[in-house]
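1. sequence unknown, structure follows:
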């Protein structure tokens, strides 16, 4: 998955798009064989970041559910599969299931003789995301800091940028605007040289939220517009919907109800495709409460 973290990201995403039918056929074939469970699991694991960046949440979650029904003896492989299954659950706002799967993944990582620092870091990161959405911001902060520390121990610059997006988001919700801004801006400094458009867009999305909360509407719109461009390029519909919501809020605040309605509908359409019911409900409520003019 290193090809999906850098300047070649979009080229590799397109290559995988072209091979989708062949990859599905190969996975189906492997799962139909009596002794190919681990081969199928490794194939699926290689596709997880592709499914995630392209927001193919339902497909990814369905494949991993099938694979987790098989007997997989390799604990590191099972830990990674369980991590991704938990993250796909988070992407559908199934936070209790996401946390349960991350806890199972963490236990598997911790049972290994040789620690996998990046695996542990990713798992703690999604545990933080689930805690954040469940309202336990203190637990979320601990998970995010642990994730950043583990990425730092692994000397994983991409991971350190990745971890700072939610560290910043959690600080923002805790009311520590200065610390939130520091994390998000440092994350951008770390990730921009790599050419990774996806993580760059995630950091921009949270900077837009920060600007919005500070009443800086023009800056919020600029961040959200840049995030939208990058998210459309990589096909990450999940975060694109969030950026559309931000642009809708700015448009509504500045009195452009037609633009607000258009942006909310774009976000709603994405959440419907992702099967994210809580966000569908929230955006529909915003649309219903939007003034006619």
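-> Sure thing, it's come through. Only a predicted model underlies this, so the values are computations on that prediction, with no experimental measurement involved. Numbers count the residues shown, from 1 in each chain.
2. C-alpha from now on. contacts and neighbour counts both.
-> Will do.
3. elements contacting whichever strand or helix holds residue 172?
-> Assigned by DSSP states H and E, residue 172 belongs to helix 157-174. For helix 157-174, the elements it packs on are helix 117-133, helix 137-153, helix 177-191, helix 197-213, judged by 3 or more Cα pairs under 8 Å, 6 or more residues apart in numbering; DSSP states H and E.
4. Could you say which one of these comes nearest to residue 247?
-> helix 197-213 (9.3 Å; Cα to Cα).
5. Buried residues, the closest one. List them.
-> Residues of helix 197-213 classed as buried by neighbour count (16 or more other Cα atoms under 10 Å): 197-212.
6. for the host helix or strand of residue 224, packing partners?
-> Assigned by DSSP H and E, residue 224 falls within helix 217-234. Where contact means 3+ Cα pairs under 8 Å, 6+ apart, helix 217-234 is packed against helix 9-18, helix 197-213, helix 237-253.
7. ok now it, how far from the chain's centre?
-> In terms of Cα atoms, centre = their mean, to the nearest Å, the centre of helix 217-234 is found 16 Å from the chain centre.
8. one step back: save the helices and strands packed on helix 157-174 as TSV, and put in distance to residue 271 too.
-> Below are the helices and strands packed on helix 157-174 laid out as TSV (distance: least, Cα to Cα, whole Å):
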stretch	distance to residue 271
helix 117-133	17
helix 137-153	24
helix 177-191	25
helix 197-213	17
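9. this is the comparison structure:
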């Protein structure tokens, strides 16, 4: 029936099928003031022409049209009716109950189960159902009707996929409203064949797509792709959302995406579209990885994070259908996973891809990436196997860059495993290979790592020159990650040298840079160093939140060496705020964890722990001290972490025990201890393997911080504070 005839009939006009029906409708409405409702107008032919004639011929009439597609008239004003609001995940019961989508679910559930109530034990499941169904009213109604046989928790588990379950609507409704699949199929029939193909293609994207991404996978010029996306948006089948960079992204609701993928398979076109999708996102990953250590580092990392879901989809397909492509992908993504803290997921993809075929070049890079992530998770044995395999293959292929990267990472691993001599040999072999190409190897460079080796296993002043050179190099190439790492290490060196104020500036700058690029592992390191700096300066209120957040991040990442370091730093804090027993326990727990993962403390860390334990001994008897050491060894990692996170400063007004020695670095406390024993500078230098000049500088720093001018005065403070 034509729309004019339908309106004529509703107005009570006889012979509503005659040829002059439009003029009769206009005559009837002349001078009238009314609102005409045209519902579901998208399937009625000539709706736009009729409404246009009506508005011109009957000035007092207003028309309200519900439709999936705008009429595209000049006088049209669109009011988009989106899905119902859904509750945030893990919302409290009150917020869940107030959600419109949950209220609709409850209303429809009561229609089939009169006593259905939203309770604390089912509210989260109902909320998650509404989220899973994108707040679509029909989907929620169909799902709620299943409450008759499936309680919310069970119903939720059956919604992956969802279309098979969302059926059985009321028999007095049109067929297209009795199942969600039928509704979507009806909407699909309103599209041209070309538009249907594009809808199906959009289904392969997870988390949306930019115009450039969609254009590449669909094989269309961007202007034409934009026109087609606009048409799909007019049919209310896609949604557009601005990305953080301001670029528009096009996405499907989860249920529409499920339907689109289902239709893509039915039409036998899924392999080709997914193949184009995977190849396109390999190009995306390669472009971003090439920029990862340069001036566009922040943008490159952000783009990979934004496309992470698409990259996962590409990897999942490639592992099944194109293993060499999968290996290329993981090789390109290794640095991203490492910097942004996707350790467990990254290792999972890398291990699967390394089990398949692929190019030698990609295998070298993937082995290095897998080894680096294994090292950061404390799996040193597996890290050494993977990095050694990468080095062997790189040598076979004559891959100089791959050799330099593997040697560099093996040097870092030896450093972490308390094998400094081996680390120096490996890094020294890597250094000329790196200098020949002068290109970034990723997170670190041999020059930088040789500086760190001096910092942790030698003397801080010997570390300053190579670390400064590394900082200059990274600033020159625009590598924000490298700049932040060098600033952090220089900050640690200055702390060791007693310049806590300048150290704090460098550490704060490193933290700001690391937060800007999302370097999770780096954020932890900068936070713990800043927390320790605050402890050393007696600023306990500032120290606690830094240490707490760093420990929380370390646990989330599963970075066990970081957890041990955080416990040691927390112990330093505890010893100085009156929690000596906890300090001893956490040092013992950290030492036990280090032993389990094969990452003994370097001298830099040992000096800090020794200083912490000396402070703790002031408040504990010998028996209590030994008891807490044994308890810490048996404490268990989870219990130690929970204890540390529960600690708060006991007092921010009084002077904690041993205040005079608070501002001394671990090395300076060591010097004070030797002075109290009556040792000369030469004897101290011989004991520690340092130059007399270095010892004299440390002793001078001790005098300055204690505000004394003689050894006798310094020793008096040492005796008073229990350090003699």
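-> Thanks, I have the structure now. Bear in mind that the values here come from a model prediction, so they are computed numbers and not experimental data.
10. Quantify their similarity with the TM-score.
-> With the length set by TM-score structural alignment, normalised by the length of the first structure, the two chains reach a TM-score of 0.92; 287 aligned residues with a Cα RMSD of 1.7 Å.
11. re earlier: flag every buried residue along the helix holding residue 172 of the first structure.
-> Those would be 157-172, for helix 157-174 of the first structure by 16+ other Cα under 10 Å.
12. what about the nearest residue to residue 140 of the first structure once chain neighbours are set aside, how many neighbours?
-> Closest residue to residue 140 of the first structure apart from its sequence neighbours, by Cα to Cα, 6 or more residues apart in numbering: residue 128 at 4.0 Å. Using other Cα atoms under 10 Å, residue 128 of the first structure has 29 neighbouring residues.
13. now residue 502 of the second structure
-> Residues lying near residue 502 of the second structure (other Cα under 10 Å) number 13.
14. cool, and residue 570 of the second structure?
-> Residues lying near residue 570 of the second structure (other Cα under 10 Å) number 30.
15. Isn't it up against residue 644?
-> Yes. If you go by Cα atoms under 8 Å, residue 570 of the second structure and residue 644 touch, sitting 6.6 Å apart.
16. joint contacts of the two?
-> Common neighbours of residue 570 of the second structure and residue 644, counting by Cα atoms under 8 Å, 6 or more residues apart in numbering, are residue 586.
17. Could you pull up the residues touching residue 35 of the second structure?
-> Going by Cα under 8 Å, 6+ apart, residue 35 of the second structure touches 61, 62, 63, 64.
18. which one of those residues has the most neighbours?
-> residue 61 (17 neighbours).
19. ok so, going back, in contact with the residue nearest to residue 140 of the first structure, which residues are there?
-> Counting by Cα under 8 Å, 6+ apart, residue 128 of the first structure makes contact with 139, 140, 141, 142, 143, 144.
20. Mind checking which of these are buried?
-> Buried subset of the contacts of residue 128 of the first structure (neighbour count, 16+ other Cα under 10 Å): 140, 141, 142, 143, 144.
21. can you pull the buried residues of stretch 31-50 of the first structure?
-> By neighbour count on 16+ other Cα under 10 Å, the buried set for stretch 31-50 of the first structure is 31, 36, 37, 38, 40, 41, 42, 44, 45, 48, 49, 50.
22. Where in the second structure does the helix holding residue 224 of the first structure align, residue-wise?
-> Mapped onto the second structure using TM-score structural alignment, helix 217-234 of the first structure covers residues 500-517.
23. Same question for stretch 267-275 of the first structure.
-> The aligned range for stretch 267-275 of the first structure in the second structure is 550-558, by TM-score structural alignment.
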